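[1] Below: sequence and its predicted model.
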Amino acid sequence: MVEPVQNNYQLSGEIIKPPQLTHSPAGISHLRFVLEHQSEQIEAGLPRRSYVRITVVMSGDLAPQWAKELNVGNAVQVTGFLNRIEDRNGIGKLVLHAQQLVKI
């Protein structure tokens, strides 16, 4: 029996760049911000510093509401999925697409 493919990711951290609200040509709202996470994790029984900086995108009806509530310095927890995008220079990077967002 083949297991279903999973792409679930949860990350907490601090917003370090101002959230930007844009709209697609189809009228869909997209909120983008950069999340920074720092922690200590245990790997192979030893402590390891973890540092992540990732762009978060929230699309849909809740994006404009969150755009009014989020600011640089806010701590949030994001749950969603990872997707690869290419920037204008053709360089690939991972983006976290938020399905749930909670201020902490």
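    Nice, I can see it.

[2] Could you use CA atoms for every contact and neighbour count after this?
    OK.

[3] Tell me which residue lies nearest the centroid of the chain.
    Nearest residue to the geometric centre of the chain (CA atoms, centre = their mean): residue 56, 2.8 Å.

[4] which residue sits closest to that residue, ignoring its sequence neighbours?
    Spatially, and ignoring its direct neighbours in sequence, residue 56 is nearest to residue 96 (4.7 Å; CA to CA, 6 or more residues apart in numbering).

[5] which helices and strands does the helix or strand hosting the one you found pack with?
    Using DSSP states H and E, residue 96 falls within strand 92-103. Secondary-structure packing of strand 92-103 (3 or more CA pairs under 8 Å, 6 or more residues apart in numbering; DSSP states H and E): strand 46-59, strand 75-86.

[6] helices or strands next to the shortest one in the packing?
    Which is strand 75-86. Applying 3+ CA pairs under 8 Å, 6+ apart, one finds that strand 75-86 contacts strand 9-23, strand 92-103.

[7] In addition, the following structure is provided for comparison:
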Amino acid sequence: MTTNHLELSGRILRSRRFDSPAGIHHTVLQLEHKSLKTEANMQRQVYCVIQVILSGERFERLTDKLKAGVDIQVSGFIALQQSRNGQSRLVLHAENVELKN
């Protein structure tokens, strides 16, 4: 069995919604994460920006609240996504999203 699960919190930088040609609702977020972690007994500042994709009707009630500046915690799985220009990047496909205050 293989494991693919990621949980991350952060602030939304950008948000956009669209429907796929198959009629599936998608919300795409750009999530900024900042934290302080200990590695090799040293404090390290961690920073990353990752694209988060919310797909399907189960997120529809939440998507109106997912705007730039909102803090969230998201969990899901990561996958490689290839853009139209051929560049690949890791994206987080959300399975659960919680608003943080």
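    Happy to help now that I have it. What you see is a predicted model; the values in this text were computed from it and never measured.

[8] Next, the TM-score between them, please.
    The TM-score (TM-score structural alignment, normalised by the length of structure 2) is 0.94; 100 aligned residues with a CA RMSD of 0.9 Å.

[9] hang on, the earlier thing: so where in structure 2 does the strand holding residue 96 of structure 1 end up aligned?
    Here strand 92-103 of structure 1 aligns to structure 2 at residues 88-99, judged by TM-score structural alignment.

[10] contacts for that stretch?
    Applying CA atoms under 8 Å, 6 or more residues apart in numbering, the contact partners of stretch 88-99 of structure 2 are 6, 50-55, 70-82.

[11] Give me the mean distance between that stretch and structure 1.
    For stretch 88-99 of structure 2, the mean deviation from structure 1 after alignment is 0.3 Å (mean CA distance after the TM-score superposition for structure 1).

[12] So what's the gap between that stretch and the chain middle?
    With CA atoms, centre = their mean, to the nearest Å as the basis, stretch 88-99 of structure 2 stands 3 Å off its chain's centre.

[13] And for stretch 40-58 of structure 1?
    So, by CA atoms, centre = their mean, the centroid of stretch 40-58 of structure 1 is 14 Å from its chain's centroid.

[14] what range in structure 2 matches it?
    Mapped onto structure 2 using TM-score structural alignment, stretch 40-58 of structure 1 covers residues 36-54.

[15] how close does the residue lying farthest from the centre of structure 2 sit to residue 21 of structure 2?
    Residue farthest from the centre of structure 2, counting by CA atoms, centre = their mean, is residue 41 at 29.0 Å. Remark: distance between residue 41 of structure 2 and residue 21 of structure 2 (CA to CA, to the nearest Å) = 50 Å.

[16] same question, residue 92 of structure 2
    Noted for residue 92 of structure 2: a distance of 21 Å to residue 21 of structure 2, by CA to CA.

[17] Counting neighbours, go ahead and name the busier of these two.
    Neighbours per residue (other CA atoms under 10 Å) separate residue 92 of structure 2 from residue 21, with residue 92 holding more: 25 against 7.

[18] separation between that one and residue 48 of structure 2?
    Separation of residue 92 of structure 2 from residue 48 of structure 2 (CA to CA) stands at 13 Å.

[19] cool, residue 16 of structure 2 as well?
    Residue 16 of structure 2 sits 20 Å away from residue 48 of structure 2, taking CA to CA as the criterion.
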